[in-house]
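J.: Could you look at this predicted model? Sequence included:
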Amino acid sequence: MIGRILNILNKYSLLELISYALYSGYLLSLQWIGTFFFRLKVIFWNIQIGKSSKVTGKFLFFKYPGSKISIGDNFTSISHSSRAMATSLFSPTCIKTLSDSSEILIGNGVGLNGTSITARSRSIKIGDHVMIAANVTIMDSDFHVVFPPQGRLTNPGYEYDANIEIGENVWIGTRCTILKGVSIGKNSVIAAGSIVSKSIPANVVAGGIPAKVIRALETTKKGSNKK
């Protein structure tokens, strides 16, 4: 043990080690505070959650009476720039249901980063082990009719809302937008900055505006990805 400590001291300066230790402690305190207030909000809004949630930064809920929000085990959310790995975050993580028919169902092991998820009247399902990078927006509605234009401010167009389903092990890159009525098949990757307006199959990389399949992911017989 003493030899290991001496090797570390020889490799790094004392100032670097102190700075790293202080910053690590700061990040732990952010996570503790974020998780504490997250759990209070979950109780306040009567939201179902699993065990072992970890939240760093702000997390906003709005749950319409009679709607459903559930979050599985080992959930993580990051919405603080000090904890973001490779990009800035525009806003807190925000989950909203806007009518009694809407629901947001999040599986186990899901990670969000400053994500906005809004279910106005339909269902948004996110499968197990989905990774969602910073500043992604997911919504089941246009919130206004498209045509005629004079109706956009007065006609909410509820009948055009549509379900969203994101399969297990999907990775959604930073600044993507997932629009109403789409499904994303399991294991697929959505490239950064994409707008997903049509469904994406399983085991592919997709990207662009609108997002299209770029290539297939090679898989083993058991279905796991090869590098």
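T.: It's in. Residues are numbered from 1 along each chain as shown.

J.: For the rest of this, base every contact and every neighbour count on C-alpha atoms.
T.: Fine.

J.: Could you list the buried residues of the longest helix anywhere in the chain?
T.: Using DSSP state H, we find that the single longest helix of the chain is helix 14-45. Residues of helix 14-45 classed as buried: L30, Q31, W32, I33, G34, T35, F38, K41, V42 (neighbour count, 16 or more other Cα atoms under 10 Å).

J.: How many residues are close by the closest residue in space to P201 that isn't next to it in sequence?
T.: Nearest residue to P201, sequence neighbours excluded (Cα to Cα, 6 or more residues apart in numbering): G185, at 4.6 Å. Residue neighbour count, defined by other Cα atoms under 10 Å, stands at 20 for G185.

J.: residue contacts, G185?
T.: Residues near G185 by Cα atoms under 8 Å, 6 or more residues apart in numbering: I166, G167, E168, V170, I200, P201, A202, N203.

J.: how about those in CSV, adding distance to T219, secondary structure and neighbour count?
T.: Formatted as CSV, the contacts of G185 follow (distance: Cα to Cα, whole Å; DSSP: H, G, I helix; E, B strand; the rest coil; neighbours: other Cα atoms under 10 Å):
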residue, distance to T219, secondary structure, neighbour count
I166, 19, strand, 25
G167, 16, coil, 22
E168, 15, coil, 22
V170, 14, coil, 26
I200, 17, strand, 23
P201, 14, coil, 18
A202, 11, coil, 19
N203, 8, coil, 22
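
J.: need the helices for the chain, in chain order.
T.: So, for the chain - with DSSP H - the helices run 2-11, 14-45.

J.: For those helices, give me JSON lines that also has distance to K125.
T.: Conversion of the helices of the chain to JSON lines gives the following (distance: least, Cα to Cα, whole Å):
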{"stretch": "helix 2-11", "distance to K125": "46"}
{"stretch": "helix 14-45", "distance to K125": "18"}
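
J.: second one coming, line it up with the first:
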Amino acid sequence: MFNLLKTEIKKWLFKRRLKQIRQYITAGNSLFWQQFDLVLVKPEPGKKYLQVGDDTVLDCRVVFETSAGRVIVGNNTFIGSSTIICRSKIEFENDIFVAWGTCFYDHDSHSVDYRHREADIRQQLIDHRNNRNFIENKNWDVVNSKPIKICSNAWIGMNCIILKGVTIGEGAIVGAGSVVTKDVAPWTVVGGNPAKMLKELPENLRKK
């Protein structure tokens, strides 16, 4: 009885949360599962941050660390319990499968200059002590950012890290635990840290 009540409360809380964040989402008939959440550090009223197509399932957490970010997810795509952290743009085309535990990160988070990182810490403390989000007043001008693109029919295994500026080509497979720092060619299998090409997929496994 207790477990049933706990499950019902979780469902109710999720529906309430989804209702709050739907104003920032455009979606067709896609499904949002109970791990799904949308986090906006500095939301811009009226802006649609997340655009989702049809027949897609999202069980992920999408974090917009500035008001400039945008995430696009196409049709017939599944993104498991993973994290998408966006400052500029992250795009998923169609028919993509993303397992759980993967992180997409379209920026460096901090400058390579230690003085800028020292300033980040000072500003974080100021914001935290004033009951603001700890990166609400972060200086993004010194942080490198580049869009990420995941092309149609790609498959990304569990616990991967996809870094800024990466394009994963059509039909590519990223092995579990990989750290992807460079573009992945279409219809190839990559793995490792940093991810390297392991093999090309045969012609009979490629979409015509």
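T.: Okay, I see it. Note that the structure is a prediction, hence the values are computed from the model and not measured.

J.: TM-score for these two?
T.: Overlay of the two chains. TM-score (TM-score structural alignment, normalised by the length of the second structure): 0.75; 180 aligned residues with a Cα RMSD of 2.8 Å.

J.: just to revisit the earlier point, of all the helices of the first structure, which lies closest to I104 of the first structure?
T.: Evaluated with Cα to Cα, the helices of the first structure place helix 14-45 nearest to I104 of the first structure, the distance being 13.4 Å.

J.: Can you tell me which helices and strands that closest one packs against?
T.: With contacts taken as 3 or more Cα pairs under 8 Å, 6 or more residues apart in numbering; DSSP states H and E, helix 14-45 of the first structure sits against strand 54-57, strand 59-63.

J.: mind listing what's buried in the last one?
T.: Spelled out, that is strand 59-63 of the first structure. For strand 59-63 of the first structure, burial by neighbour count (16+ other Cα under 10 Å) applies to F59, F61, K63.

J.: Nearest to S53 of the first structure among those?
T.: Nearest to S53 of the first structure among the buried residues of strand 59-63 of the first structure, counting by Cα to Cα, is F59 at 12.3 Å.

J.: What count of nearby residues applies to the residue lying closest to D73 of the first structure once chain neighbours are set aside?
T.: Once flanking residues are discounted, D73 of the first structure sits nearest to G50: 4.2 Å by Cα to Cα, 6+ apart. Counted with other Cα under 10 Å, the neighbours of G50 of the first structure add up to 14.

J.: Can you find the partner of N46 of the first structure in the second structure?
T.: Taking TM-score structural alignment, N46 of the first structure has Y24 as its aligned residue in the second structure.

J.: Distance-wise, check that match relative to K149 of the second structure.
T.: For Y24 of the second structure, the distance to K149 of the second structure equals 21 Å [Cα to Cα, to the nearest Å].

J.: and those two? which has more neighbours close in?
T.: Set Y24 of the second structure next to K149 and count neighbours by other Cα under 10 Å: K149 wins out with 21 against 17.

J.: From L40 of the first structure, how far off is the corresponding residue of the first structure for the more buried one?
T.: In the first structure, K149 of the second structure lines up with E165, judged by TM-score structural alignment. With distances taken as Cα to Cα, E165 of the first structure is found 28 Å from L40 of the first structure.

J.: ditto for I138 of the first structure
T.: Distance, I138 of the first structure to L40 of the first structure, using Cα to Cα: 24 Å.

J.: Please apply the same query to I200 of the first structure.
T.: Distance, I200 of the first structure to L40 of the first structure, by Cα to Cα: 36 Å.

J.: circling back to that earlier point, looking for the alignment partner of the residue nearest to P201 of the first structure in the second structure.
T.: Using TM-score structural alignment, the equivalent of G185 of the first structure in the second structure is G169.

J.: S102 of the first structure now?
T.: Per TM-score structural alignment, the equivalent position to S102 of the first structure in the second structure is G69.

J.: so who does I173 of the second structure touch?
T.: A154, W155, I156, G157, W187, T188, V189, V190.

J.: hmm, try it at 6 Å
T.: If you count contacts by Cα atoms under 6 Å, 6 or more residues apart in numbering, I173 of the second structure has them with A154, W155, I156, V189.

J.: hang on, isn't the first one packed against V98?
T.: By that I understand A154 of the second structure. No - if you go by Cα atoms under 6 Å, A154 of the second structure and V98 don't touch, sitting 8.3 Å apart.

J.: what about G107 of the first structure, neighbour count?
T.: When neighbours are counted by other Cα under 10 Å, G107 of the first structure registers 23.

J.: same question but for R70 of the second structure, I mixed them up
T.: Neighbours around R70 of the second structure, by other Cα under 10 Å: 19.

J.: how near is it to A195 of the second structure?
T.: Distance from R70 of the second structure to A195 of the second structure, by Cα to Cα: 26 Å.

J.: Likewise for V142 of the second structure?
T.: For V142 of the second structure, the distance to A195 of the second structure equals 27 Å [Cα to Cα].

J.: Show me which of these two is the more surrounded one.
T.: Counted by other Cα under 10 Å, V142 of the second structure and A195 do not tie: A195 has more neighbours, with 22 against 15.

J.: Give the aligned equivalent of the more buried one in the first structure.
T.: For A195 of the second structure, the residue aligned by TM-score structural alignment is A211.

J.: Identify the residue nearest that match in space, chain neighbours excluded?
T.: Spatial nearest neighbour of A211 of the first structure, excluding adjacent residues (Cα to Cα, 6+ apart): V196 at 5.0 Å.

J.: The one you found -> the second structure?
T.: For V196 of the first structure, the aligned position in the second structure is V180, judged by TM-score structural alignment.

J.: Give me the distance between its match and N139 of the second structure.
T.: Look at V180 of the second structure and N139 of the second structure: by Cα to Cα, they are 26 Å apart.

J.: which of the two has more neighbours?
T.: Between V180 of the second structure and N139, counted using other Cα under 10 Å, the more crowded position is V180 (24 against 15).

J.: doesn't N159 make contact with the more buried one?
T.: No - using Cα under 6 Å, V180 of the second structure makes no contact with N159, being 11.4 Å away.
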